[in-house]
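In: 3D, please:
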Amino acid sequence: MNRLRVTSGPVLAVTSLWLVTRAVMLWLLEHNSARLLGSGSVTREVWRLYFHWYGVLAHGSFPVHDTLWQYPPGAGAVLLAPGLLPGLTYFEAFVLLTLAVDALTAAALVRAGTRSGRSLLGAAVWTGGLPLLLQLPLARYDVQVTALAVLSLLASGRFPRAGGVLGALGGLVKVWPALVLLGTPRGRTTRTAWAWAAGAGAAGLALLAAFFTHPLSFLREQGGRGVQIESLGGTALSLARHAGWSGRTRYQYGAIELVGPHVQAVAGVFLGLTALALGLLLLWRLRARHWSEATPYDAALSAVLLFTVTSRVISPQYMIWLIGLAAVCLTSRHTSQRPVAVLVLTASALSTVAFPMCYREVVDGTWAGCLLMLARNGLLTAAAVLSFLRLWRAARPPAGKTAAVTEPRPGADRLPDRVLSVP
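Out: Below you'll find the model as predicted:
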């Protein structure tokens, strides 16, 4: 009874916060045409681009020779889902489904946070962090992708098979959720999660290939992407314009990219940095000797941060991923990522100032736009470095203990749940 009283208040507060903030986000979506809200650019992707792809997918084919289609085949299932809701326009159905998935994610974080020894701070970060991006989360399918990653992490400790399957499904939709399996505890948990992920990924790909033609058409277009203006490389090139660099911006591959001398060299540098990030993560995995319940969560956030800051593209919706993973970390009192979560939330707020509020300044490469992106990307870079350093340090055994890694006994990684009942 006492436990119920302790948790019911915070849960009610998180629920109320979700209802209020989502009502505000819907209001912002309704007034999307305002200049500070992007003059309609935020929602255009759904009712124009997603709806166009829906028409192609409904005829049994993935988009072919479409430079804007750069997503794995699982994205097709997400874009087709709004068609299952009769009586609504595609846009209305898409927003309704996104809200439903958002609510499911919040509920999963609340459930995780009310377990013994856990924290509701993660649910609060998701609920209060997402509105920092204004109406954007409701007009992108990244909420659905992030939900798969969040559910995979929350399930993997207690149910590694389910965690592996959810991670694989997320990878089929947008690749990066497969990274959440990087930090699974060594031994049986890792073997089970990774094996089920491989099986589910192969089965899902085979199923999509059986019902749709050209499932791998996205690979050709993904490889042709350049340097987007909001990436770290794009920020460097935008600053170089003030020093006399002759490049310019151009809309291509679904984003505003920089074109001109040395752009390919910059893109190559960041591809190299991505490879270096992968190497560092694999080195951490090999040398890690101490696992806590929070290690898989912390490793997932660190991995996605490193891949984000070394990417040639950092779209505003990428912040949804980071908010979701930071929220999972903060469900555990043992996480090493609390200061990282603060940096992520601050960077999210700055992302909103950049897009949609001051996007023209960013595109034109004015000093205000350059400094804004330098601040946002500087915060993300600091978050990535700090995240990996804290992950590395946390993987060392506590002082005075032997650095031995043993395979956990079945069920050893499960936390006891205290049954709540009202007399």
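In: every contact and neighbour count from this point should use C-alpha atoms.
Out: Fine.
In: distance from the strand or helix carrying Arg3 to the middle of the chain?
Out: Per DSSP states H and E, Arg3 falls inside helix 2-30. A distance of 22 Å separates the centroid of the chain from that of helix 2-30, by CA atoms, centre = their mean, to the nearest Å.
In: before we move on, what about stretch 258-266?
Out: 27 Å.
In: now swap in stretch 120-132 and tell me
Out: On CA atoms, centre = their mean, the centre of stretch 120-132 falls 14 Å from the chain's centre.
In: identify the residues contacting it?
Out: Residues from elsewhere that reach stretch 120-132 (CA atoms under 8 Å, 6 or more residues apart in numbering): 10-11, 14, 17-18, 21-22, 25, 106-107, 109-110, 112-114, 137, 320, 323-324, 326-331, 345, 348-349, 352.
In: repeat that for stretch 345-361.
Out: So stretch 345-361 is contacted by 35-38, 41-42, 129, 132-134, 316, 319, 323, 362, 368-369, 372-373, 375-377, 379-380 (CA under 8 Å, 6+ apart).
In: filter these to the buried ones?
Out: Buried by 16 or more other CA atoms under 10 Å: 37-38, 42, 129, 132-134, 316, 319, 323, 362, 369, 372-373, 376-377, 379-380, out of the contacts of stretch 345-361.
In: now, those that are in helices?
Out: Val42, Gly129, Met319, Ile323, Val362, Gly369, Leu372, Met373, Arg376, Asn377, Leu379, Leu380 (DSSP state H).
In: go ahead and confirm the fourth one touches Val340.
Out: The one in question is Ile323. No - contact between Ile323 and Val340 fails when scored by CA atoms under 8 Å: they sit 10.5 Å apart.
In: shared neighbours, these two?
Out: In contact with both Ile323 and Val340: no residue, using CA under 8 Å, 6+ apart.
In: just checking, next helix/strand downstream of the helix or strand hosting Arg44?
Out: Following DSSP H and E, one finds Arg44 within helix 41-44. Later in the chain than helix 41-44, the nearest helix or strand by DSSP H and E is helix 51-57.
In: so what touches that following helix?
Out: The contact list for helix 51-57 (CA under 8 Å, 6+ apart) reads Phe62, Pro63, Gly76, Leu79, Leu80, Tyr90, Phe212.
In: the very next helix or strand once past it packs against which elements?
Out: Next in sequence after helix 51-57, counting helices and strands by DSSP H and E, comes helix 74-80. Applying 3 or more CA pairs under 8 Å, 6 or more residues apart in numbering; DSSP states H and E, one finds that helix 74-80 makes contact with helix 51-57, helix 160-174, helix 188-211.
In: hmm, 7 Å instead?
Out: helix 51-57, helix 160-174 (3 or more CA pairs under 7 Å, 6 or more residues apart in numbering; DSSP states H and E).
In: so which bits of the first one are buried?
Out: Of all the residues in helix 51-57, those buried under the rule 16+ other CA under 10 Å are Phe51, Trp53, Tyr54, Val56, Leu57.
In: next: stretch 79-86.
Out: Result for stretch 79-86 [16+ other CA under 10 Å]: buried residues Leu79, Leu80, Pro82, Gly83.
In: for the comparison step, fold the sequence that follows:
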Amino acid sequence: MLTRAAMLLLLLQDAAHPLGVGGVGNEVHGLYARWSATLAQGTFPTGDPLWQYPPGAGPLLLAPSVLPGLTYFQAFVTLTLAADALVGYALARGGREPAGAWLWTAGLPLLLHIPLARYDVEVTALAVLALLTLHRSPRLTGTLAALGALVKVWPALTLLGIERGRTTRQAWGAALTAAAAMLLVLALAFRSPLSFLSGQGGRGVQIESLGGTALALARRAGWRGRVRYRYGAMEYVGPHVGLVAGVAVALTAAAFVGLLWWRLRARRHTTATPFDAALCAVLLFTVTSRVISPQYLVWLLGLAAVCLTSRHTTQRPVALLVLAAAGVSALAYPVLYADVMAGTWTGVAVMVVRNALLLGAALLSFRSLWRATVPAGPAIDIA
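Out: Next up is the predicted model:
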């Protein structure tokens, strides 16, 4: 309770006494509230270049407007705190080890007040619940994963490590059914539910990504690029930015191939394997992304916490690296974000450390997952 009270106090003081650049709550006050008003008219914000989210995000952003007696901002934060409490409860009750609940409780405040002003806690709750319900109901796992994927895509990765055979068929069958049903409902309730598909193509290289860190170092060495606000983020523009973005996309494709190859080769399976695989997959897609926003760490903290609910997990060292990365992320934004945008040596150093921690966590996660599940001899079976 004390940690959440401190996070809430930071958020409430953000405008008057900002920590660093401030403005953490602006997305809720302005962007989310504006989108909610558009959604209330039965349409997705198709004319807004900042709208880049799957259609499931619509009901989530509309929900605060229907809570009585509260402003949109107050209702949004209330729902986020409720989702946070649900994650903590599920981790405490759903696992045999208490470390997962402790990691979530102590780790989320490392991101300061950012989690309260983004809807990633709600998305993470769906992913956490999907994983923790797997041993009781694979169909429920698939349904929750599908709902999460329709909000922010990545929760679909919670299905990656499910044991082959009937469990996989039940989970994926339920996921496809739930996704189709929800898409149908959204198509009937709102206009242009798939408009987000055209919003990602123009994305560049965000200054907080691994590619952005490489460009920041190049900038210190004389590269003539600059930082510009585009598509809701601070991105680099200038010579060779397109090449860096292309490399990031290629690395994401390589990560997908690597995960598929692991799936084909994996033979050993424990109760922790789905948890470990989900964390590994999200880490790989995070570090290869053109965009690594600070709220991405909310996802990683939630998945790392799920891993720690099992004594069989291979991801304990990875969870510690994720915790460290969360702490450094808060320095990068909002505390020292002015330095990050300006490309000072302080800002560059912070981003190098944060992204090195994430890259190290991703590589260690994949190696640990591979060694724990793939036997020495070749064997391929995707049933």
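In: picking that back up, just send the buried residues of helix 51-57 of structure 1 back as CSV, with distance to Tyr71 of structure 1 too.
Out: Supplementary listing: these in CSV, determined by distance: CA to CA, whole Å:
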residue, distance to Tyr71 of structure 1
Phe51, 15
Trp53, 11
Tyr54, 14
Val56, 14
Leu57, 13
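In: closest to Phe270 of structure 1 out of these?
Out: Trp53 (29.9 Å; CA to CA).
In: what's around the aligned partner of Tyr50 of structure 1 in structure 2, how many residues?
Out: Taking TM-score structural alignment, the alignment pairs Tyr50 of structure 1 with Tyr32 from structure 2. Around Tyr32 of structure 2 there are 22 other residues, counting by other CA atoms under 10 Å.
In: give the contact list for Tyr32 of structure 2.
Out: Leu61 (CA atoms under 7 Å, 6 or more residues apart in numbering).
In: same check, this time on Gly74 of structure 1
Out: Gly74 of structure 1 touches Leu172, Val173, counting by CA under 7 Å, 6+ apart.
In: from Trp35 of structure 2, how far out is the alignment partner in structure 2 of it?
Out: Under the alignment (TM-score structural alignment), Gly74 of structure 1 maps onto Gly56 of structure 2. According to CA to CA, to the nearest Å, Gly56 of structure 2 stands 13 Å off from Trp35 of structure 2.
In: hang on, the earlier thing: so which of the helices and strands packed on helix 74-80 of structure 1 gets nearest Leu96 of structure 1?
Out: With CA to CA as the yardstick, what comes closest out of the helices and strands packed on helix 74-80 of structure 1 is helix 51-57 (15.1 Å).
In: can you tell me the element Tyr251 of structure 1 falls in?
Out: Assigned by DSSP H and E, Tyr251 of structure 1 falls in strand 248-252.
In: which bit of structure 2 covers that strand?
Out: Going by TM-score structural alignment: strand 248-252 of structure 1 matches residues 226-230.
In: ok, average deviation of that stretch from structure 1?
Out: Taking mean CA distance after the TM-score superposition for structure 1, the mean distance separating stretch 226-230 of structure 2 from the aligned residues in structure 1 is 0.4 Å.
In: how distant is that stretch from the center of its chain?
Out: Using CA atoms, centre = their mean, the offset of stretch 226-230 of structure 2 from its chain centre is 23 Å.
In: that stretch: which residues count as buried?
Out: Buried, per 16+ other CA under 10 Å, within stretch 226-230 of structure 2: Arg226, Val227, Arg230.
In: next: stretch 232-246 of structure 1.
Out: Buried residues in stretch 232-246 of structure 1 (16+ other CA under 10 Å): Leu232, Gly233, Gly234, Thr235, Ala236, Leu237, Ser238, Leu239.
In: for the counterpart of Leu28 of structure 1 in structure 2, which non-adjacent residue is closest in space?
Out: Aligned by TM-score structural alignment, Leu28 of structure 1 pairs with Leu10 of structure 2. In this structure, Leu10 of structure 2 finds its nearest non-sequential neighbour in His113, 6.0 Å apart by CA to CA, 6 or more residues apart in numbering.
In: contacts only, for the aligned partner of the one you found in structure 1.
Out: Superposed on structure 1 with TM-score structural alignment, His113 of structure 2 falls opposite Gln135. The contact partners of Gln135 of structure 1, by CA under 7 Å, 6+ apart, come to Met25, Leu26, Leu28, Leu29.
In: could the residues you listed go into JSON lines alongside distance to Thr192 of structure 1 and neighbour count?
Out: Formatted as JSON lines, these follow (distance: CA to CA, whole Å; neighbours: other CA atoms under 10 Å):
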{"residue": "Met25", "distance to Thr192 of structure 1": "40", "neighbour count": "21"}
{"residue": "Leu26", "distance to Thr192 of structure 1": "41", "neighbour count": "16"}
{"residue": "Leu28", "distance to Thr192 of structure 1": "44", "neighbour count": "16"}
{"residue": "Leu29", "distance to Thr192 of structure 1": "42", "neighbour count": "21"}
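In: okay, those residues in JSON lines with distance to Thr98 of structure 1 next?
Out: As requested, the contacts of Gln135 of structure 1 are exported to JSON lines (distance: CA to CA, whole Å):
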{"residue": "Met25", "distance to Thr98 of structure 1": "12"}
{"residue": "Leu26", "distance to Thr98 of structure 1": "11"}
{"residue": "Leu28", "distance to Thr98 of structure 1": "15"}
{"residue": "Leu29", "distance to Thr98 of structure 1": "13"}
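In: shared with structure 2, which of those residues?
Out: Contacts from those that recur in structure 2, judged by both residues aligned by TM-score structural alignment, their matches' CA atoms under 7 Å, are Met25, Leu26, Leu28, Leu29.
In: helix or strand right after the strand holding Tyr251 of structure 1?
Out: strand 255-259.
In: closest to Gly164 of structure 1 out of the buried residues of stretch 232-246 of structure 1?
Out: When the buried residues of stretch 232-246 of structure 1 are ranked by distance to Gly164 of structure 1 (CA to CA), Leu232 comes first, at 31.8 Å.
In: for Pro45 of structure 2, list the residues it contacts.
Out: Here Pro45 of structure 2 is in contact with Trp35, Thr38, Trp51 (CA under 7 Å, 6+ apart).
In: hmm, I was thinking of Asn32 of structure 1
Out: Gly38, Ser39, Gly40.
In: any idea how far it is from Gly40 of structure 1?
Out: 5 Å.
In: ok, Leu28 of structure 1 next?
Out: Leu28 of structure 1 is 11 Å from Gly40 of structure 1, by CA to CA.
In: burial measure for the closest residue to Ser39 of structure 1 other than its chain neighbours, as a count.
Out: The shortest distance from Ser39 of structure 1 to any non-neighbouring residue, by CA to CA, 6+ apart, is to Ser33 (4.1 Å). For Ser33 of structure 1, the count of nearby residues is 15 (other CA under 10 Å).
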